[in-house]
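[1] Provided below for reference: sequence and predicted model.
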Amino acid sequence: MDAGRRQILGLALAINGVLGTIMICALPAWKVLISTSVYPGEIYGTWYGLWKICTIYTTGKMECVGYEVFAPLVDDTMKAIRALVIIAILSGIFGILLGVAGNKRTNFMLDDGQKRKVGFASGVVFIIAGFLVFIPVCWMANIIIRDSYELRNYDSDVSIKLGASLYIGWFTTGFLFLGGGLLLYRQE
């Protein structure tokens, strides 16, 4: 595969990673609580996201409320996870701009040496963004698994599960690492 195609593939993978990072930031599905003994009209489950909590009733109705209502639920851990995800989004957008500017098939720069350096820098930025996504996703997964073991000893009617945002976050990390790695690969 020639360098131009490799750059385009790396940039496409990294863009998918950045879009996935935006998705996990917006979705309220990091932590899922499901009630095993439900009656009509009661709460079936609760989804926790970075910015809001959504409650699902057995009737199919879903209500979402921002964390501002539940101020004690936003602890320092949640604030740190939010900050890491936001920084990952911003660095991913910066990496996209660098990747487009340093691509062999664009004319933003005339010097090929400068294009190589900018392309290399975009790969580094994408790998950093991958770590900035990987850390909060694994951190939250660790918290959820720990909470599920603690809850199992006290309440058997509620189960805690990993949300879809965590799984999307792991795929997103892979896309960012692969895209960044392809952009880091020595260009001819």
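    Yep, it's here.
[2] use CA for all of it now, contacts and neighbours both
    Will do.
[3] tell me the buried residues in stretch 39-58?
    43-57 (16 or more other CA atoms under 10 Å).
[4] hmm, who's touching that stretch?
    Stretch 39-58 is contacted from outside by 25-36, 38, 59, 62-67, 78, 81-82, 163, using CA atoms under 8 Å, 6 or more residues apart in numbering.
[5] is it true that residue 16 touches residue 175?
    Yes - contact status for residue 16 versus residue 175: in contact at 6.7 Å, counting by CA atoms under 8 Å.
[6] any idea how far apart the tips of stretch 61-80 sit?
    31 Å (CA to CA, to the nearest Å).
[7] got the buried residues for it?
    67, 78.
[8] next SSE after the strand or helix carrying residue 161?
    Residue 161 belongs to strand 158-162 when elements are defined using DSSP states H and E. Per DSSP H and E, the first helix or strand lying C-terminal to strand 158-162 is helix 164-184.
[9] which residues touch that next one?
    The contact list for helix 164-184 (CA under 8 Å, 6+ apart) reads 6-7, 9-18, 20-21, 23-24, 27-30, 119-127, 129-131, 133-134, 137-138, 141.
[10] got another one to weigh against that:
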Amino acid sequence: MKQKLEILALVLGFFGLFGTIAVTALPTWKVSAFIGANLIVMEELWEGLWMACYRQINVKMQCKVYDSLLILPAELQAARGFMCVSIALVVSALIVTAFGIQRSNCCGDNMKSKNIVLAVGGCLYLISFLTTLIPVSWVSDSIIRQFYNPTVLDAQKREIGQAIFIGWGTSGVLLVTGIILLVRHSKRRSKEEDVYHDAYNMEEKSAIKEDSVYLPQTGSGLHKFQEYV
């Protein structure tokens, strides 16, 4: 059961990797808000980190990569960097975790080294959770503030897209994965300390026996006197 938790953490880590890649690549961070009486609902606009897509009714969607990074708002510029860092962190966490599980051949039978590797993997997952949660929450906050801003035209208002919801779900998966690994590390460490403590007590008892001198019990003179009587 304990080793199954480590395998579960690996599986969740793969889901987290796929999620971060999907969130980074999807253009549905911002989508058209169909509000107002004059807005044509047959047109749809998507805005992502790398491209913008436009579609009309009975027309295939057309996407175009941004010509310059500087034309993007600050939250999308920061989201690009955060999501790229998230992908790198999740890949590193997967590799480190694979070396730190109990069934791996890394570090041989040295459980102390494996525990350290497992803890590093859990910390990487927690950092990737933050680097995924921050950009999606930042962009969603910007969308909501602009949506309720009366000075912004209805045609310029956007709604939260699917990529942001996937980003929230992915950040939750990364958080759970990191917690599982750190819990397993703490249990394995406490078990290792118990084994070390028992071994130390056994060595201490054996040392006491080696230092002690055996004194055979001899009968008293009164006892010998009673035997003759």
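    Perfect, thanks for sending it. Computed from a predicted structure; not experimentally measured.
[11] superposing both, give me the TM-score.
    Once the chains are laid over each other, their TM-score by TM-score structural alignment, normalised by the length of the first structure reads 0.89; 182 aligned residues with a CA RMSD of 1.9 Å.
[12] quick one, which of residue 16 and residue 175 of the first structure is more surrounded?
    Neighbour tally, residue 16 of the first structure and residue 175, criterion other CA atoms under 10 Å: the higher count belongs to residue 175, 25 against 17.
[13] show me what that one lines up with in the second structure.
    Correspondence of residue 175 of the first structure to the second structure, assessed by TM-score structural alignment: residue 173.
[14] one more: residue 143 of the first structure?
    Using TM-score structural alignment, residue 143 of the first structure sits opposite residue 142 in the second structure.
[15] what about the helix or strand that match falls within, distance to the chain center?
    Assigned by DSSP H and E, residue 142 of the second structure falls within helix 111-147. Distance of helix 111-147 of the second structure from the chain centroid (CA atoms, centre = their mean, to the nearest Å) equals 6 Å.
[16] with the first structure superposed, average distance for it?
    With mean CA distance after the TM-score superposition for the first structure, helix 111-147 of the second structure departs from the first structure by a mean of 0.5 Å once superposed.
[17] which parts of that helix are buried?
    Neighbour count says helix 111-147 of the second structure has 111, 114-115, 117-137, 139-140, 142-143, 146-147 buried, by 16+ other CA under 10 Å.
[18] just the strands in the second structure please.
    Ranges of strands in the second structure, per DSSP state E, are 30-32, 43-47, 51-56, 62-65, 158-160.
[19] residue 197 of the second structure: which of the ones you listed is closest?
    Of all the strands of the second structure, strand 158-160 sits nearest to residue 197 of the second structure, with 55.2 Å by CA to CA.
[20] show me what that closest one is packed against.
    strand 30-32, helix 111-147 (3 or more CA pairs under 8 Å, 6 or more residues apart in numbering; DSSP states H and E).
[21] now those as TSV including distance to residue 223 of the second structure?
    Listed next are those as TSV, based on distance: least, CA to CA, whole Å:
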stretch	distance to residue 223 of the second structure
strand 30-32	102
helix 111-147	59
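[22] please identify which of those is closest to residue 197 of the second structure.
    helix 111-147 (14.3 Å).
[23] coming back round to it: could you turn the buried ones of the contacts of stretch 39-58 of the first structure into a PyMOL selection?
    Only the buried entries of the contacts of stretch 39-58 of the first structure go into this PyMOL selection, using 16+ other CA under 10 Å:
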select buried, resi 25+27+28+29+30+31+32+33+34+35+67+78+81+82+163
